[in-house]
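Asker: sequence plus the predicted model coming up.
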Amino acid sequence: MAQAASLVGRAGADGHEAEALSMHALRLAEKEAHAAAVLARARRSPGGASAEARRQACGPAAEVITAAARVLDLAEGVRPDALVATDLAAAAEAARAAATTAGLSIEVHSGAPTPPEVAAVTTRANRLTTAIRDVVVTLS
């Protein structure tokens, strides 16, 4: 997610907001790593991972989905042209991948279905990449 936010900033989105989002994404990566370590320790303990440990592992993943949507908020505010098309497309794909894997993490750890916000991020990323392709084809 940090790379996606940086790419959007490079493409012309609000640089301050993109940088803040990139830093937030780096903190989320640390939170996810910590949650994974806690969950791994809980799994090795007698009785395995508790429901609480699994629930806590879902928190950072849910935040990643929200951050992916924020990356798309910024990306959708940039007018795609030939100079920024690849950065915007890479940001959209990174946001989609982050949201999808975070949703799967929530599904695996909680037993609940993938959050609907994942589908919303996927739809928005698809729309953005379609718009980028349309611009690139027009310029060719």
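Answerer: Thanks, I have the structure now. Because the structure is a prediction, the values reported are computed rather than measured.

Asker: going forward, measure contacts between C-alpha atoms and count neighbours the same way
Answerer: Will do.

Asker: show me where this structure has helices.
Answerer: Along the chain, counting by DSSP state H, helices occupy 2-11, 15-44, 51-76, 85-110, 116-139.

Asker: could you list every helix and strand in contact with the third one?
Answerer: The one in question is helix 51-76. For helix 51-76, the elements it packs on are helix 2-11, helix 15-44, helix 85-110, helix 116-139, judged by 3 or more Cα pairs under 8 Å, 6 or more residues apart in numbering; DSSP states H and E.

Asker: let's bring in a second one:
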Amino acid sequence: MSQPTQSPQHTASGFGGSPIGDYLGELAAKVPAPGGGAVAALHAAQGAALVAMVARYTTRAKDADHRPVIDRIIEAADTARERALALADADADAFTAVGAAYKLPKATDDETAARSAAIHEALLEAARVPAAVIDEADGILALATELLPIGNPNVVTDIGAAAAAARAAAVTSQLNIEINVVSLPDEHAAAFTWALGRIDEITARADSLHLEVLRAVRGG
């Protein structure tokens, strides 16, 4: 996360209350937030929403035997969507905090020390948010995988789309963690090693689910 050069324009209402056109306009603007971190969280939110949609299409009479599982998946996916939206807002807040910390005065030793501490804490938080998005991506992918064998086959491609969204959330979050921890002391950066180490496993699972959906579509 590089130092912002302008103040973010994201509104206080949050991503959950913003029309998609307004969000994309802000994303395209020459302002530091929203950026890749918010995009990662919104990938996760979209993945969760797709899982919930497929599950809701799997409530036919013929699906009665799976109804307890389907109901649990719906509830979990809806909750994950809300958490991911909150993380999109948290990322914008974290980016703002980083920018504010870099702008603190450093004319005296005390000011310099306070500024360094503020930057350190802001960078930590800016890495914690994408680490939490990785958690969400992992959970959403698990729900999609569980849903595939029992989901309504008429919307099976949306399970693949959910997996792709979860994958995008994870790999984008990896980038946002990396750019923040590079400026942290090794002992603090190490706290994110576990989150970063999960990326390959998450992407492999997402790719595998994608192939399963392709086989289902092709009748293989």
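Answerer: Looks like it came in fine. For clarity, every value in this text was computed on a predicted model and none was experimentally measured.

Asker: just to revisit the earlier point, so which of the helices of structure 1 is the most packed in?
Answerer: helix 2-11 (a mean of 24; mean count of other Cα atoms under 10 Å).

Asker: how far out from the middle of the chain is that one?
Answerer: 12 Å (Cα atoms, centre = their mean, to the nearest Å).

Asker: contact partners for the residue nearest in space to the middle of structure 2?
Answerer: For structure 2, residue 41 is the residue whose C-alpha lies nearest the centre (Cα atoms, centre = their mean; 2.7 Å). Applying Cα atoms under 8 Å, 6 or more residues apart in numbering, we find residue 41 of structure 2 in contact with 84-85, 87-88, 130, 133, 169.

Asker: please tell me how far it sits from residue 140 of structure 2.
Answerer: 12 Å (Cα to Cα, to the nearest Å).

Asker: to which residue of structure 2 is residue 63 of structure 1 aligned?
Answerer: Aligned by TM-score structural alignment, residue 63 of structure 1 pairs with residue 132 of structure 2.

Asker: that should have said residue 29 of structure 1, apologies.
Answerer: Checking with TM-score structural alignment, residue 29 of structure 1 has residue 88 as its match.

Asker: nearest spatial neighbour of that match, skipping sequence neighbours?
Answerer: residue 38 (4.3 Å; Cα to Cα, 6 or more residues apart in numbering).

Asker: again, but for residue 57 of structure 1
Answerer: The nearest residue in space to residue 57 of structure 1 (Cα to Cα, 6+ apart) is residue 35, at 5.0 Å.

Asker: what's the closest of the helices and strands packed on helix 51-76 of structure 1 to residue 50 of structure 1?
Answerer: Residue 50 of structure 1 lies closest, by Cα to Cα, to one member of these: helix 15-44, at 6.9 Å.

Asker: other SSEs contacting the closest one?
Answerer: Using 3+ Cα pairs under 8 Å, 6+ apart, helix 15-44 of structure 1 is in contact with helix 2-11, helix 51-76.

Asker: export the ones you listed to a markdown table and tack on distance to residue 115 of structure 1?
Answerer: Putting the helices and strands packed on helix 15-44 of structure 1 into a markdown table (distance: least, Cα to Cα, whole Å) gives the following:
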| stretch | distance to residue 115 of structure 1 |
| --- | --- |
| helix 2-11 | 21 |
| helix 51-76 | 8 |
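
Asker: out of these, which is closest to residue 19 of structure 1?
Answerer: helix 2-11 (6.5 Å).
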